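Asker: okay, predicted coordinates and the sequence, questions at the end:
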Amino acid sequence: MNTIRYTMPGFVLSVLVALLARWLESKLPVHFIGASIMALFIGMTINHVFKLGKKFKPGLKFTSKKILKLAIVLLGASLSMGTILHVGRLSLTVMFFTLFTCFGAGYFIGKWLGLDWKLSNMISAGTGICGGSAIAAMAPVIEAKDKDVAYAMSATFLFDMAMVLLFPIMGNMMGLSDMAYGLWAGTAVNDTSSVVAAGYAFSEAAGDFATMVKLTRTLTIIPVVLIFSLINAYMNSKKSIGNESQKKVKITSLFPWFILAFMGMALINSLGFFPAVFAAGSKSISKFLMVTALAAIGLNTDIHEMKKSGISPLIHGFLISALVVVVAITVEYYMGLV
């Protein structure tokens, strides 16, 4: 009971911020900004203005860690491995090159800018996979700080806002077909809401294809998060050299339970065991819980601490995103789609 009493203030505040963000999202004429981003920024603003006391901290930590993991598990129930076959090899080819660009170039850009490897790779994951969802999924397995999660989200969000406006203009200037444009937007724009906005701003057919490509990108969360859980375990083992009690890495630290549960839910759904109503309901609950978790991260983030990181993370996000835009359209050109 004491645990519930201590966590309730922070949890309830996070839910209220999430509800406000969802309400604001519903009032926008065009959904170019998702409730997750709104909740993050609203939470950061509240913490900055009101300086939340210690009584909120246990609940905010519980929501940003435990509730976030539950949201990711439930998300798996709405994903299907068959989406890859539905969209086809074209999107997979382009995605291979964009993911290689994100994590390959991102590594060297992060080194050049002097960024922590966790922040650098969260920005790369957000750019290459699916914006906030990828960052949220990676954060627990690499034990990222809340301020780094907030900064990574901000870096990918700012570029997305520009792309929602510029992509339809550039697509028309290049004379892209609906499929070519949908493939480009689906692989180069980050967050789901931004992909939808940029896609349907071009045409309905382009929006449909961009959305399917985006769903395929989401599936790459699974291998990427597992790989980074191994990398984090390796980095932790290097730090513990000389401490015999910490030399052995537990299997649970290599394969976090919530990612295994996420994979299991996606597999069960792929085999057709989940009714459509259940899958849709799980996705809706997952999306709201993720908004709630990001509200908690915002409420627990000190803007002054973020400022200490300087402008480097934003430069990282801009460079990686710009490279992905160029690489995606270049690959399409050589595939004969442009």
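Answerer: Looks like it arrived, so ask away. Numbers count the residues shown, from 1 in each chain.
Asker: contacts and neighbour counts: CA atoms only from here.
Answerer: Fine.
Asker: okay, buried residues for the helix or strand where residue 37 lies please.
Answerer: With elements taken from DSSP states H and E, the one containing residue 37 is helix 35-50. Going by neighbour count (16 or more other CA atoms under 10 Å), the buried part of helix 35-50 is 35-48.
Asker: other residues contacting whichever helix or strand comes after it?
Answerer: As assigned by DSSP H and E, the chain's next helix or strand after helix 35-50 is helix 57-62. Outside helix 57-62, the residues that touch it by CA atoms under 8 Å, 6 or more residues apart in numbering are 6-11, 14, 296-297, 299-300.
Asker: next one for the comparison:
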Amino acid sequence: MFKSFTNYSFQKKDSLFIILGLLCLTPLISSPVALILGFTLATLGFVPTSIDLSALTKKTLAYSIVGLGFGINLDEAIVATKDGFGIIVTSIFCTLILGWFLTKAFKIDKKTGYLISAGTAICGGSAIAAVAPAINAKNDQTSLALAVVFILNSVALFVFPVIGHLLEMSQHAFGVWSAIAIHDTSSVVGAASAYGDEALLTATTLKLARALWIIPVAFISALLFKGDSKKITVPFFILFYCFAIFIAYALPDYQVLYQGIFNISKQVLVMCLFLIGAGITVKKVKDAGVKPLVLGVLLWIVISTSSLVYILYFM
């Protein structure tokens, strides 16, 4: 009887995990909530051992990134890149280089630190999701980086508009600053829309341009983390990501379909975050300590203040 009860209990756990995972494919669950849900289930021991979370997460992350490519307007992204090429390139590579040195200085796990740097440099969770498979990051490394980014995103959503008004920034200037200094596109849109329509348009367009830099950064990341092997792991999903952008550009008559794929991909990415959260344990969080969060905060302060000074005095 005890054996049958145990089996029944495990079946209930498996069902709860699957139901919540599927629920993440709906708009009812946001990205941070999905990550917390996964972590909570892992803490309570409700994660099925029969599921290879690492393999499943890597595949679904790759698929979601490819789908997000259909949401990139190539014309707008190229124009925005030309207009803000200097500040985009400088902010991305300076953040990655600074992150590399700080990761060594704080003795943080190399891949975790690099993912936090990539998320800060480009576009938050999407960049982390794209770079993680390219460097063969583990679930706990990816999840810690995502957690740091989501915390700072939440802060930026409320703090940036307040600072913008205090400094009496123009709509255009605030839009540029939001696109450069706020991690995720969703938070960029939220902060910029609270500031004004022109700020929203500027921020969204420039953020699209930054999203294109996922492609070269993923390839560079694969080179940097190839390890002792002479062979480079080619992140094929990035090639398909490029192909998705090209299809949306070459065949513009199917924008409704592309938008549908883009929206589905965003929800698949939310489910990925649920799976990543399910791979986190309390022990792993304790072992990591506060250093990853300190790294994320320092990088964020540097990119926020330096870009703000440039926008206010040199643009």
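Answerer: Arrived safely, thanks for sending. In this text the structure is predicted, and so the values were computed from the model without any measurement.
Asker: for the helix holding residue 37 of structure 1, name the packing helices and strands.
Answerer: Packed against helix 35-50 of structure 1, as judged by 3 or more CA pairs under 8 Å, 6 or more residues apart in numbering; DSSP states H and E, are the following elements: helix 2-27, helix 146-174, helix 276-299.
Asker: just want the angle from that helix to helix 2-27.
Answerer: Helix 35-50 of structure 1 and helix 2-27 meet at an angle of 120 degrees, taking axes from the mean of the first three to the mean of the last three CA atoms, to 10 degrees as the criterion.
Asker: can you put the helices and strands packed on helix 35-50 of structure 1 in CSV and add distance to residue 269 of structure 1 and mean neighbour count?
Answerer: Putting these into CSV (distance: least, CA to CA, whole Å; neighbours: other CA atoms under 10 Å) gives the following:
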stretch, distance to residue 269 of structure 1, mean neighbour count
helix 2-27, 27, 18
helix 146-174, 29, 20
helix 276-299, 8, 24
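Asker: what would these look like in CSV with distance to residue 87 of structure 1?
Answerer: Formatted as CSV, the helices and strands packed on helix 35-50 of structure 1 follow (distance: least, CA to CA, whole Å):
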stretch, distance to residue 87 of structure 1
helix 2-27, 29
helix 146-174, 21
helix 276-299, 20
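Asker: quick one: which of these is nearest residue 218 of structure 1?
Answerer: Closest to residue 218 of structure 1 of the helices and strands packed on helix 35-50 of structure 1, according to CA to CA: helix 276-299, at 13.2 Å.
Asker: centre of the chain to the following helix or strand past that closest one, how far?
Answerer: Later in the chain than helix 276-299 of structure 1, the nearest helix or strand by DSSP H and E is helix 303-307. Here the centre of helix 303-307 of structure 1 is set off from its chain's centre by 21 Å, with CA atoms, centre = their mean, to the nearest Å.
Asker: so what does helix 303-307 of structure 1 touch, helix or strand wise?
Answerer: Counting contacts by 3+ CA pairs under 8 Å, 6+ apart, helix 303-307 of structure 1 is packed against helix 146-174.
Asker: what's the mean deviation for the helix it packs on versus structure 2?
Answerer: Once fitted to structure 2, helix 146-174 of structure 1 is off its aligned match by 1.0 Å on average (mean CA distance after the TM-score superposition for structure 1).
Asker: elements contacting the next helix or strand after that helix?
Answerer: Per DSSP H and E, helix 146-174 of structure 1 leads on to helix 178-188 as the next helix or strand towards the C-terminus. Counting contacts by 3+ CA pairs under 8 Å, 6+ apart, helix 178-188 of structure 1 packs against helix 89-113, helix 192-202, helix 204-219, helix 312-334.
Asker: okay, the contacts of helix 57-62 of structure 1 in a markdown table with distance to residue 267 of structure 1 next?
Answerer: Compiled in a markdown table, these are given as follows (distance: CA to CA, whole Å):
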| residue | distance to residue 267 of structure 1 |
| --- | --- |
| 6 | 36 |
| 7 | 33 |
| 8 | 34 |
| 9 | 36 |
| 10 | 34 |
| 11 | 31 |
| 14 | 31 |
| 296 | 30 |
| 297 | 30 |
| 299 | 34 |
| 300 | 34 |
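Asker: from these, which two are the most distant?
Answerer: Checking these with CA to CA, the most distant pair is 6 and 297, at 17.4 Å.
Asker: residue 98 of structure 1 maps to what in structure 2?
Answerer: In structure 2, the residue matched to residue 98 of structure 1 (TM-score structural alignment) is residue 91.
Asker: actually residue 201 of structure 1, not the one I typed
Answerer: With TM-score structural alignment as the criterion, residue 201 of structure 1 lines up with residue 194 in structure 2.
Asker: run a quick neighbour tally on the match of residue 98 of structure 1.
Answerer: As a burial measure, residue 91 of structure 2 scores 21 neighbours (other CA atoms under 10 Å).
Asker: and it, what does it touch?
Answerer: Taking CA under 8 Å, 6+ apart as the criterion, residue 91 of structure 2 is in contact with 121, 180, 303, 307.
Asker: just residue 191 of structure 2 next, same as before
Answerer: So residue 191 of structure 2 contacts 156-158, 160-161, 178 (CA under 8 Å, 6+ apart).
Asker: tell me which two of those sit farthest apart.
Answerer: Distances among those were taken as CA to CA; the most separated pair is 158 and 178, at 11.8 Å.
Asker: re the thing from before, what does the helix holding residue 37 of structure 1 contact?
Answerer: Applying CA under 8 Å, 6+ apart, the contact partners of helix 35-50 of structure 1 are 14, 17-18, 20-22, 24-25, 52, 132, 150, 153-154, 157, 290-292, 294-303.
Asker: ok, stretch 118-132 of structure 2 next?
Answerer: In contact with stretch 118-132 of structure 2 (CA under 8 Å, 6+ apart) are residues 61-62, 65, 91-93, 95-96, 115-116, 138, 142, 145-146, 149-150, 181-185, 207, 210-211, 213-214, 217-218, 221, 238, 296, 299-300.
Asker: right, I'll call it a day here.
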